[in-house]
Structures are given as structure tokens and as C-alpha cells.
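# structure for the following, please:
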Amino acid sequence: MTEDLLDAAAGRHGVLCARDAAAADVHPSTLASLVRTGRIVRVRRGAYVLSGPWHAAMPDARLALRTRAVLHARGVPGAATHQSALAVHALPVHAVPTTVVDATGPVSRNRTEAGLRLHPLASAPTVVDVDGCPTVDVATAVAQVLLRSGRTPGIVAADAALRRGTSVDALHAAVAALASTTHAAGRAGRMLATADPASESVGETLTRLLLRDQGWAVESQVRVADQGGHVVARVDLLVEGRVVVEFDGLVKYEGAQGRAALAAEKRREDALRALGYEVVRVVWSDLDRPGHVARSVRAALARAAGRPAAPRSARGDLDGRACSRRTG
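This is a model prediction of the structure:
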């Protein structure tokens, strides 16, 4: 009986609830034993996740698992909202709590109880099914996060949503539908104007916002060409047309492949500098020191100002065979 219960959970993204256990004739004491022995993880009263998927998951994915488990355990009308919906849609969740599930439910006003924040059912105008989990649509989830949590969490989600195919119009329509005041709608609309579908990662989005806050013109995913028009690189960010800013995520330069990647990266940067560009690298820890990043870019701009202008560049994606692209 126990193995049947766990097998059934594996087919539901690893989630199960006390109701499933009862249906499988698994006694509550056995369910508690599964928690004690580490085979399942209790994420809320009556809601569980298989330990394998749970421990293998990053925070965003854990929020998706938690959300699926809680909604499955509740067994009443409701859908994931806000960052919980983003997680279920596999969109990035940044700078917001991941231990509280947001969902609609049969309540007349917002209510928070033991890791669950409930919103009235009417607050979810469009509900979709994401592999068995009822969830607000992507545009609504992004708008909810933007309106409640502000620019950075909202634009991280908006960039990813736009890149995946959600339209700008859909995001603006969702904001207009959800904003409680004209002022809130206008503020969120202005924030949405800074979103960029060209961003390829959370780190790139955060770096772009940091640079824009300094008042600089910033372009994402720019093709850099030499004097003959041959594209030599596609760079993460280009500041004021002169300084290349590259965000480095989990780049490893270990072993033979790592050494080859490092050598290729050096050749790429040498080619950019030979064309008159300055190159600044940003890593995750730098994002906690915006002043340091700003000083580095400011110094690079000053160095570039003393040299002839670099060749014109163009934004846009290219086939990887047509230009050098860092794989970090």
C-alpha cells in the first residue's frame, strides 16, 4: 500500500496528501513514519512532497512543489497566484518569499494562515491548467508580482515571460485589470517599459537594471562587428555603445574543457578590446555591491572616451556559428 501511494505521488510531480494516504489505506502513523524516515517532506498540514524531488530542487522549483502539494491537499476550488504561479509556470522567482503559497480560495478577503495566503476567487480572472495544477495565466502572475512586490521581482519575471512569448500588450492589460488605482497602474506600466525580452538570465536582468539606474543607455544581446562587418561576438550588455558588460553565472574553468573555454573567452575579449570596446565582468556577488559595479563601468567609459569610436553594433540574436558567444 505504501509503495503504491509513493508511486502515485511520483506521477503527480512528487506530491501527495493525507487524503491520498487514506484512499490507499495507509494509516496516519505510517504517513508520519515516512516523514520521520525522510522518504517524504511535510510542507504544510496534510501536504507532502517526495524527498527526492524536494531535495533536488532549487528554491523556485521547491515553491512550485510546495504550491502543487498545498493545492492538491486542499481539494477545494482555487488556483496558484503571484510568485506561486510564476514557480508553477517555471518562471524565475526573485527577491520574494518562497515559503508561503499564494492561491485563490473560497474567501471574501485576503487571509494568511500557516504558510498559505488566500485571495478571493474573483482575483484570478484567467485560470489555466499547468500539468494538473490550476494557476493564473502568466501575464496575470507577472502583473500580480509587479504590483505587490515592485520593480525588481516584477521585471525579472516580465523579462522571462516576454522571452518565452507572452506579449507586452498582455502584460499591460493584466496590470490594468488588477491595479487598484490609476496611480498604481501608471507606476506599474512605467516599470514594465523597462522590461526586455532579450535578457537571457536573472543575472543579466539585474545587471541591466543596475546599469540603467545610473542613467546609462544599455542594450541587451548586442552583436559586435569588426570594420569589415564580420560579427565577432554577441555580448550580454552594451553600455553607451562603448563598454561591454558580461554577466558571469556558474562558469567553471576546471579541467581540459575549462581551460579551453577560458582561452576562448580571452581571445573573445582581446578581439573586443582591439575594436575599441572596454570589457567589464559582473558576477553574482557584485550585484550586492552596485557602487562597485558603477565605478568599474564609469572607469571603463572614461578609458573608452579617449579612443576612436568603436564600430557600429546591432542588437539581435544570431546563429551561434556566426559569432562568438560566451557560454557562462
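# drop to CA atoms for contacts and neighbour counts, all remaining ones
Noted.
# can you list contacts of stretch 186-194?
146-147, 151, 155, 158, 171-172, 175 (C-alpha atoms under 8 Å, 6 or more residues apart in numbering).
# just the buried positions in it, please.
Neighbour-count burial for stretch 186-194, counted by 16 or more other C-alpha atoms under 10 Å, picks out 187-189, 191-192.
# got TSV for the contacts of stretch 186-194, with secondary structure, neighbour count and distance to Leu209 too?
Formatted as TSV, these follow (DSSP: H, G, I helix; E, B strand; the rest coil; neighbours: other C-alpha atoms under 10 Å; distance: C-alpha to C-alpha, whole Å):
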residue	secondary structure	neighbour count	distance to Leu209
Leu146	helix	26	15
Leu147	helix	23	18
Arg151	helix	21	9
Ile155	helix	26	9
Ala158	helix	32	13
Leu171	helix	22	19
His172	helix	21	20
Val175	helix	26	20
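# now tabulate those in JSON lines and tack on distance to Pro125.
Converted to JSON lines, the contacts of stretch 186-194 look like this (distance: C-alpha to C-alpha, whole Å):
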{"residue": "Leu146", "distance to Pro125": "17"}
{"residue": "Leu147", "distance to Pro125": "16"}
{"residue": "Arg151", "distance to Pro125": "23"}
{"residue": "Ile155", "distance to Pro125": "21"}
{"residue": "Ala158", "distance to Pro125": "19"}
{"residue": "Leu171", "distance to Pro125": "14"}
{"residue": "His172", "distance to Pro125": "15"}
{"residue": "Val175", "distance to Pro125": "12"}
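# what's the burial count for Pro77?
12 (other C-alpha atoms under 10 Å).
# which non-adjacent residue is nearest it?
Leaving aside its chain neighbours, Pro77 sits nearest to Gly105 (6.1 Å; criterion: C-alpha to C-alpha, 6 or more residues apart in numbering).
# contacts only, for the one you found.
So Gly105 contacts 76-79, 118-121 (C-alpha under 8 Å, 6+ apart).
# please check those and keep the buried ones.
78-79, 118-121.
# please give the structure of this sequence too, so both can be compared:
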Amino acid sequence: MNVLSREQYTARYLNQLPRVLTSQSISKNRLHAGAASGAFVKLLPGCYVEDTQLPSAHLPTYMQVNERAKLQLAAGIVGLREDEALSHWSAGIAWDLPWYGTDTRVHILRTDCKGLPRTGTAIHTSINKPYLVTTPDGITLTNLEQTVVHLAAASHPSVGLAYLDHAQRIGASAMSLRTVCDETLVRGRAKVQRLIGLSVNNSDSAKESECRYWLYKARVENVETQYRVDTELGTFYADMWVKDTPLLFEYDGESKYSDDPRALFKEKQREDALRAAGFVVVRVTSRHLNNPERFMIEVRHRLTSHNYSVPAKGGRQVP
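Just a heads-up that it's a prediction; the model follows:
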């Protein structure tokens, strides 16, 4: 099996973006007629897409926003200058990173301050051009490490940790992330460096990373990810284990049990086996992450009930 490099993967991903219509691809008369009839929808000045490409209203809102961001990205690439690169959320989409928020603007990094702002874009400046990557199709974007550092700096720390975990899982190293952070980031450097110190390369999902962040924020030390537990039913790997306690934290996503009708039964067997091995399984859902203050109180209560001493102050620095 041929394994694609990170740059090859990104190039293939960008090639799969929707086809954008401009006066360079079809005649101006057809373009204007299609726009007037509603067959073409304007994305950015001079850039249109067929209305069939728009996200379905039946999709969840966050998926509609995500698809809309991809359309905007496809339009933004059309007008990308030689001294510009996709960055931030736009480069993150190309790297297939987890995506949050409602910002569908095309984010562009320039190596100087020249040029006027453009509709539908967010312009950033940097003098550190060596960290830009050009795909085989000539589309320039920030590399994985710089993209993640930008996103971590611009996001809530819990989301920033999810970005950094994901980057390490797909091949970035903590050292390379630190180097890029030191050399390219102006605002938020200290926050990102602390998050890099908390990040791991074996977190299975963004929500698991967020959960771990709130454990750290609750002053829980010594959290081990993907902890191996040998049981009578075989070997299982728990999302998070708090060392020196019997507590295992498992994040349950909404779709975890929807794909396989037997998934709920299998998960019950797995949990029973973990409990028989002497562990206490704590289920975490989006409800807990949406109310982190209450979640942290619950975490501290569980820890103290198992004789785990939660420090009042101090410990590792959590932004």
C-alpha cells in the first residue's frame, strides 16, 4: 500500500473541493445568467458555485457551516497571489484538522503588509516564509505545525489542546511544534507552549482531548491516555486513567452507538469487564463538556471519594 506524504494528502484533498465558476472558466454571459436565475450562487466577488453544491438544509448546523467553509476555501484559492498562503482555519481544513466555530472566511498569510483587504478573507502577515508549503498543484499553505500553532493560539485552550493532540497523532512532534511556536507566533506564545507540554500523540478524538484538558484544569495530575487494561474478556484501552486511582474516564460521542446495533451491548460487556478488573468507569459526554465548571466539581468529588488528594493550588500550569 502506498502511503501518501502529508503534502500529497493535502494536495489530493484540495483537488476534491467544489469546482468554482469564474469568467475564466465560462463566459461572462452564462455566468451572469446563471447568477440571475439562481442556478449559480456567489461565494466571493467573481467566484460562483452551482446551487446543487450548497450544503443541504437537512444537515446539522455545524456540518452546514463546515461545508460552507469548504466552498469559501475553494473560491479563495482562485484569487491566491504568489506571495500568499492559506493559513489558520483555511489551512486547517486542507490538513483535515478538527474544525470549530462559524468563521467561514478564507484565511490568508502574507509575507508583507502590501495589498488591500479582500471581501470574504482574513489577512494575516508574517515574515517567516520558510514554513510555507507548496502542494504539487501550486497551492501554497502553511505547513501542519504552523497551521496548528496558529489555530491553538486563536482558540480556547481546550480546543487548542485538541488541535495539538491531533497534529501529533498524524505525525508532528512536540519539538517541531515548540520550534514553530517560538519562531513564528507573536500573540499567545506562552499559552501554546504550555498546551504543547500537555499534548500527547495517542488521543483518539478531539472530544477526548477536550475532556483531558478539563481534567488538568480541575488540577488532576498524572493522566495516562489509552491505558491498557487486561480483563477476562481480553485487553482494552481506556481513554484516560488517573494514576494511583481506579478511575477510568471514557468519552462517549453521539455517533458511537449509531453505526452498529450491537455496539451498545458490546460496550456494556467491555465496561463490565473493566469493573470486574477493579476499575470505576466514568462516562463523559458533550453535556459535561458544555458545562465544564460543573464537570470539574464532579471530577474533584469522585477523586476525593477515592482518597485522591487534589491540590488546592500549584501543579502543572494549565492555561
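# now the TM-score, please.
Laid over one another, the chains give 0.77 as their TM-score (TM-score structural alignment, normalised by the length of the second structure), with 286 aligned residues with a C-alpha RMSD of 3.2 Å.
# what segments of the second structure are helices?
6-15, 28-37, 61-78, 88-94, 144-154, 157-169, 174-184, 189-198, 206-217, 263-276, 286-289, 292-305 (DSSP state H).
# can you pull the contacts of the spatially most central residue of the second structure?
For the second structure, the residue sitting closest to the mean C-alpha position, by C-alpha atoms, centre = their mean, is Pro98 at 2.5 Å. Going by C-alpha under 8 Å, 6+ apart, Pro98 of the second structure touches 92, 163, 166, 206.
# what about 7 Å?
Pro98 of the second structure makes contacts with Ala206, as judged by C-alpha atoms under 7 Å, 6 or more residues apart in numbering.
# that one maps to what in the first structure?
Aligned by TM-score structural alignment, Pro98 of the second structure pairs with Pro92 of the first structure.
# and stretch 220-227 of the first structure, which residues are buried?
In stretch 220-227 of the first structure, counting by 16+ other C-alpha under 10 Å, buried: 220-226.
# residue in the second structure matching Ser199 of the first structure?
Aligned partner of Ser199 of the first structure by TM-score structural alignment: Ser203.
# and if you look at Asp137 of the first structure?
In the second structure, Asp137 of the first structure lands on Asn143 (TM-score structural alignment).
# correct me if wrong: its match contacts Val133.
Yes - here Asn143 of the second structure reaches Val133: they are 5.4 Å apart, a contact under C-alpha atoms under 7 Å.
# and those two? Which one has more around it.
More crowded of Asn143 of the second structure and Val133, by other C-alpha under 10 Å: Asn143, with 21 against 17.
# and that one, what is it in contact with?
131-133.
# if we can go back for a sec, let's have the helices of the second structure in a markdown table, adding distance to Leu233 of the second structure.
Listed next are the helices of the second structure as a markdown table, based on distance: least, C-alpha to C-alpha, whole Å:
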| stretch | distance to Leu233 of the second structure |
| --- | --- |
| helix 6-15 | 38 |
| helix 28-37 | 61 |
| helix 61-78 | 38 |
| helix 88-94 | 40 |
| helix 144-154 | 39 |
| helix 157-169 | 28 |
| helix 174-184 | 35 |
| helix 189-198 | 32 |
| helix 206-217 | 24 |
| helix 263-276 | 6 |
| helix 286-289 | 29 |
| helix 292-305 | 27 |
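# nearest to Thr235 of the second structure, out of these?
helix 263-276 (9.6 Å; C-alpha to C-alpha).
# for the closest one, give me every contacting residue.
Residues contacting helix 263-276 of the second structure (C-alpha under 7 Å, 6+ apart): 231-233, 257.
# export those residues to a markdown table and tack on distance to Arg287 of the second structure?
Formatted as a markdown table, these follow (distance: C-alpha to C-alpha, whole Å):
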| residue | distance to Arg287 of the second structure |
| --- | --- |
| Thr231 | 29 |
| Glu232 | 32 |
| Leu233 | 30 |
| Tyr257 | 17 |
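# which members of these are the farthest-apart pair?
Glu232 and Tyr257, at 23.2 Å, using C-alpha to C-alpha across the contacts of helix 263-276 of the second structure.
# looking at those two, which one has more neighbours?
Set Glu232 of the second structure next to Tyr257 and count neighbours by other C-alpha under 10 Å: Tyr257 wins out with 15 against 10.
# tell me, how many residues neighbour the closest residue in space to Arg42 of the first structure that isn't next to it in sequence?
Spatial nearest neighbour of Arg42 of the first structure, chain neighbours left out: Tyr48 (4.4 Å); criterion: C-alpha to C-alpha, 6+ apart. By other C-alpha under 10 Å, 27 other residues sit near Tyr48 of the first structure.
# go ahead and confirm Tyr48 of the first structure touches Ile40.
Yes - taking C-alpha under 7 Å as the definition, Tyr48 of the first structure is a contact partner of Ile40 at 6.3 Å.
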